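Asker: Please work out how this folds:
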Amino acid sequence: MKVWPDGHPKGKAMARRQRDILDAARACFVRTGYGGTSMDAIAAAAGISLMTLYRHAESKDDLFAATISDACRATDDAERRYFESLFALPFRELLVTSGIHMQAKFFRPDNIALMRLVIAESSVFPHLLQLAYEGIPGHFENLAAIIISAKCDVDDEEIAEAARLYIDCLLGGEVLRLLLGQGERPDADQRRRAELAADVVLGMLEAGPAC
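Answerer: Model (predicted):
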């Protein structure tokens, strides 16, 4: 999508309009898929003319890629502040509390719908698979690495491996269940997965002097 330079006199207004377009496009793509969505439908959903829409996006392909990229953009600052507020907790409690929060965020219906959409359109937009992975599970791996590094004095490679293992234990087969349309499990299951993930990471790091 078109990007306006900093200081452009219409930059703020254009950014607000672009936000409306991206929100409308995401709703349309999720509801009717890529093939079933037209630029006319997106313009109508955003409350703008088709001509205005084309001032922001050159094509439906361009808008689809921008929509996925926008949806995957991590809210790093807000998330980081939340997890940093938990750092005073004992390590296992920190991992469990963080794991419950991550599952609640990851398993939101809009994230599941987004992943289904990316998979459905992967033959046309194969690069979006990597983008979606980096933006959703990859984002949580990065947060897990921040949590582990705050408590453990180990090298970056071991932190990255522990973070991947932690997220695998948290999400695991539950992602497949939800992608296939099965209902989300009770909150108690989220706690059990978080406790399992915490214990696996502690076992891997041996919870020795480094942690």
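Asker: Only C-alpha atoms from now on, for both contacts and neighbour counts.
Answerer: OK.
Asker: So which residue is smack in the middle of the protein?
Answerer: Centrality entry for the chain: nearest residue to the mean C-alpha point is Ile136, 2.7 Å, by C-alpha atoms, centre = their mean.
Asker: give me every residue that touches that residue.
Answerer: By C-alpha atoms under 8 Å, 6 or more residues apart in numbering, Ile136 lies in contact with Cys72, Ala74, Phe106, Asn111.
Asker: Go again with 10 Å.
Answerer: Shown in contact with Ile136 (C-alpha atoms under 10 Å, 6 or more residues apart in numbering): Ala71, Cys72, Arg73, Ala74, Lys105, Phe106, Asn111, Leu114, Met115.
Asker: And Leu50, by the same measure?
Answerer: With contact set as C-alpha under 10 Å, 6+ apart, Leu50 has these partners: Met39, Asp40, Ala41, Ile42, Ala43, Ala44.
Asker: May I see these arranged in JSON lines, with neighbour count and distance to Arg81 as well?
Answerer: Below are those laid out as JSON lines (neighbours: other C-alpha atoms under 10 Å; distance: C-alpha to C-alpha, whole Å):
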{"residue": "Met39", "neighbour count": "18", "distance to Arg81": "38"}
{"residue": "Asp40", "neighbour count": "14", "distance to Arg81": "40"}
{"residue": "Ala41", "neighbour count": "16", "distance to Arg81": "38"}
{"residue": "Ile42", "neighbour count": "25", "distance to Arg81": "35"}
{"residue": "Ala43", "neighbour count": "20", "distance to Arg81": "36"}
{"residue": "Ala44", "neighbour count": "15", "distance to Arg81": "38"}
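Asker: Would you do the same for the sequence below? I want to compare the two.
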Amino acid sequence: MTNPPRLTDRKREAILQAAIAEFRASGYEATSMDKIAATADVSKRTVYNHFPSKDDLFAAILQQLWESSAAMSELSYSAARPLREQLLELMQQKMRMMSDAHFMDLARVAIAAAIHSPERAVEMLSRIGKREEGVTVWIRAAQADGKLKPADPEFAAMLLQGQLKTFAFWPQIAMGQGPLAEDRQAAVVSTIVDMFLAYFQTEAN
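Answerer: Coordinates of the predicted model:
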């Protein structure tokens, strides 16, 4: 049987969720620890017991974003499986992550803070960006196997993932659109993969 979260853990999570809500609503600079405490329904002393400063609290939010991204399993290239099947799985993984409300909330907070104070977020956002290297590694392996043309793998990965974000990340981040419906997700992933392979797949395959 799983033990219920301790009171201190519940309070810490309430503080984090309140901070995410307040940072989203008012931005980093305009959000006070007092406001976060009120939203979390805890004392200001409790907030400072968990997070000595607003910077520490923001860093914890960015850490959650990193962990959400890092939790996504990586798909290794397989010479025995069809390219399209593997690419569909890769892009479906990313689509699921971008459809997760918690991940998107964290991303909005991080991006908004990075715009106003880049030095606060640049290291963590850089770490998150490195999670996309998994696609680059996959492309490089497919090239070594002669299945994809010998183009710059980082450029190819950026093209592939950039198209996905055009539909399933930036409209939600910048314009407040909801996540794509499941049928739309499938159509976007399928089209992006087919376009990528039409250009990069070698003629022999």
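Asker: So among the contacts of Ile136 of structure 1, which ones count as buried?
Answerer: Buried positions within the contacts of Ile136 of structure 1, assessed by neighbour count (16 or more other C-alpha atoms under 10 Å), are Ala71, Cys72, Ala74, Phe106, Asn111, Leu114, Met115.
Asker: Let me know the closest of these to Arg193 of structure 1.
Answerer: Phe106 (13.5 Å; C-alpha to C-alpha).
Asker: now for the closest one: what does it line up with in structure 2?
Answerer: In structure 2, the residue matched to Phe106 of structure 1 (TM-score structural alignment) is Met98.
Asker: Could you measure from its match over to Asp56 of structure 2?
Answerer: 26 Å (C-alpha to C-alpha, to the nearest Å).
Asker: Same question for Glu85 of structure 2.
Answerer: Distance of Glu85 of structure 2 to Asp56 of structure 2, given as C-alpha to C-alpha: 42 Å.
Asker: Give me the more crowded residue out of these two.
Answerer: Higher neighbour count among Glu85 of structure 2 and Asp56: Asp56, with 13 against 10, using other C-alpha atoms under 10 Å.
Asker: Can you give the distance of the helix or strand harbouring the more buried one from its chain's centre?
Answerer: Per DSSP states H and E: Asp56 of structure 2 is located in helix 54-70. The chain centroid and the centroid of helix 54-70 of structure 2 are separated by 12 Å under C-alpha atoms, centre = their mean, to the nearest Å.
Asker: Okay, helices next: where are they in structure 2?
Answerer: Remark: helices assigned in structure 2 by DSSP state H are 7-26, 33-40, 44-50, 54-70, 83-98, 101-116, 118-130, 133-144, 153-168, 170-175, 182-200.
Asker: The first one to helix 33-40, inter-axis angle?
Answerer: Calculated by axes from the mean of the first three to the mean of the last three C-alpha atoms, to 10 degrees, helix 7-26 of structure 2 forms an angle of 110 degrees with helix 33-40.
Asker: For the match of Phe106 of structure 1, which residues are in contact?
Answerer: Ser69, Gln92, Met104, Ala107, Leu164, Lys165, Ala168, Phe169, Trp170, Gln172, Pro179, Leu180.
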